[in-house]
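**Q** sharing a sequence plus its predicted fold:
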Amino acid sequence: MPGASPSGYLYLLKFNNGVIKAGCTVNIATRTKQHTTEAGRYDIKIVDQWHSDYITNMRRQEGWLLSVLDQLGTRTPTGREYFRDVPFSVARYQAINLYRARSESCCCGNCVYPVDVRARAHVVGQPIGGPGPSVDVYVDLRLSCGDVIRTSLSDEDFGPEGRYPLRPGDEINVELSGPPWNGIWRGFA
């Protein structure tokens, strides 16, 4: 069928400079080798990777994924498929849950929005906030991919003297809502 989107795989690559590459391919092994070779020319290495199961309409789904990542991070000057400021585990969660990202109110079938990310995270450093009802607490969290993000948790459960019950090293379940605002993710623990 002319113009039909071929079947294949979505993939994500994280490079050691923090950039994430999203794309699609019909041959995941060949494409990964190409990226490894190309990155090596600039002394850059792939440090994490993910690919989907075999899917239909991979180009359309790639477009949806690129749109979601564009809302969460910053495209690099390198091209439309390269992003900064998106933790790899967040990008992977978005790709795995891409079917949930489509807007139900969309009339064209192409509108997508990031989905909330549910993840385990470790508290890094002391949470920062003040006493009072419905206070935002700023907490740095290390995600499973190793990236550290700053989150704003709204919580009315402050302890005495405005002390928050989270401690450095605690492992928590968190739900992150994006896109981040001024580099701060909205979170619920």
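**A** Received the coordinates, thanks.

**Q** every contact and neighbour count from this point should use C-alpha atoms.
**A** Will do.

**Q** and the helix ranked longest in the chain, which residues are buried?
**A** In the chain, taking DSSP state H as the definition, the longest helix is helix 58-72. Neighbour-count burial for helix 58-72 flags 58-59, 61-72 (criterion: 16 or more other C-alpha atoms under 10 Å).

**Q** following element in sequence after that helix, please.
**A** Next helix or strand after helix 58-72 toward the C-terminus (DSSP states H and E): strand 74-75.

**Q** okay, pairing it with this:
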Amino acid sequence: MRIALFALGLLALTACKEEAAQDIAALPLTEDAVGHYCQMNLLEHDGPKAQAHLGGLPGAPLFFSQVRDAVAYMRMPEQSHDILAVWVSDMAAPGARWDAPGATNWIAANDAIYVVGGTAVGGMGAPEIVPFSDPDSATRFAAANGGQAMRLDEIPDSAVLAPVDLGVAAEDADFQARLRALTRKPGE
């Protein structure tokens, strides 16, 4: 009898220790969503978005202003938490537009087909990789905007990890020239 009570008590303790599985369902895009890197409101930026659910951080995914940024995040080795799920805007969904990609039309990042290397520029001004659930939609987008359709694991690191020239050097040179002009003494 004692052994049975002990086993029953041990079983009850074990059941209490079981952790509930973390909910990794995609959350709707709202006005409260801010980009992980830029800390800016996502609704103020055009193009597809992404969200990553991390182990130990339930209900608080990281949102990304560009899908490119989420793929870069997934590939960087210095992450402190396990990535449980990544969701991307499905640009093949009814009503999805570049200026309004949708609040709830998420697709698992591993299931999407991406157009890479085209002329599409994301919300932060960098070249974007554009996700679709439908291969024909991806092909049509690539035909209209350049690039190539591919799966997540086929996207080259150079498409997401390489530096992007946003023309800042030219703006900086112009600023420096104007600053020098303002600080010159008359007659110089």
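**A** The structure has been received and is ready for your questions. What you see is a predicted model; the values in this text were computed from it and never measured.

**Q** any idea what the TM-score is?
**A** Scored by TM-score structural alignment, normalised by the length of the second structure, the superposition of the two chains gives a TM-score of 0.26; 91 aligned residues with a C-alpha RMSD of 6.1 Å.

**Q** what's the single longest strand in the second structure?
**A** Determined from DSSP state E, the single longest strand within the second structure is strand 83-89.

**Q** quick check: next helix or strand after it?
**A** Trace forward from strand 83-89 of the second structure with DSSP H and E and the next one is strand 106-108.

**Q** show me what that next one is packed up against.
**A** Secondary-structure packing of strand 106-108 of the second structure (3 or more C-alpha pairs under 8 Å, 6 or more residues apart in numbering; DSSP states H and E): strand 83-89.

**Q** what residues sit buried inside the strand it packs on?
**A** Buried-residue list, strand 83-89 of the second structure, by 16+ other C-alpha under 10 Å: Ala85, Val86, Trp87, Val88, Ser89.

**Q** okay, now the closest residue in space to the fourth one that isn't next to it in sequence: neighbour count?
**A** For Val88 of the second structure, ignoring the flanking residues on the chain, the nearest one in space by C-alpha to C-alpha, 6 or more residues apart in numbering is Ala50 at 4.3 Å. The criterion is other C-alpha atoms under 10 Å. On that basis, Ala50 of the second structure has 29 neighbouring residues.

**Q** can you pull the contacts of Ala50 of the second structure?
**A** Phe63, Phe64, Ser65, Gln66, Val67, Ala70, Val86, Trp87, Val88, Ser89 (C-alpha atoms under 8 Å, 6 or more residues apart in numbering).

**Q** likewise for Val117 of the first structure?
**A** Val90, Tyr93, Gln94, Val174, Glu175, Leu176, Ser177.

**Q** just the element for Gly9 of the second structure, please.
**A** Going by DSSP H and E, Gly9 of the second structure is in helix 2-17.

**Q** hang on, the earlier thing: nearest to Asp48 of the first structure, of the buried residues of helix 58-72 of the first structure?
**A** Leu69 (16.7 Å; C-alpha to C-alpha).
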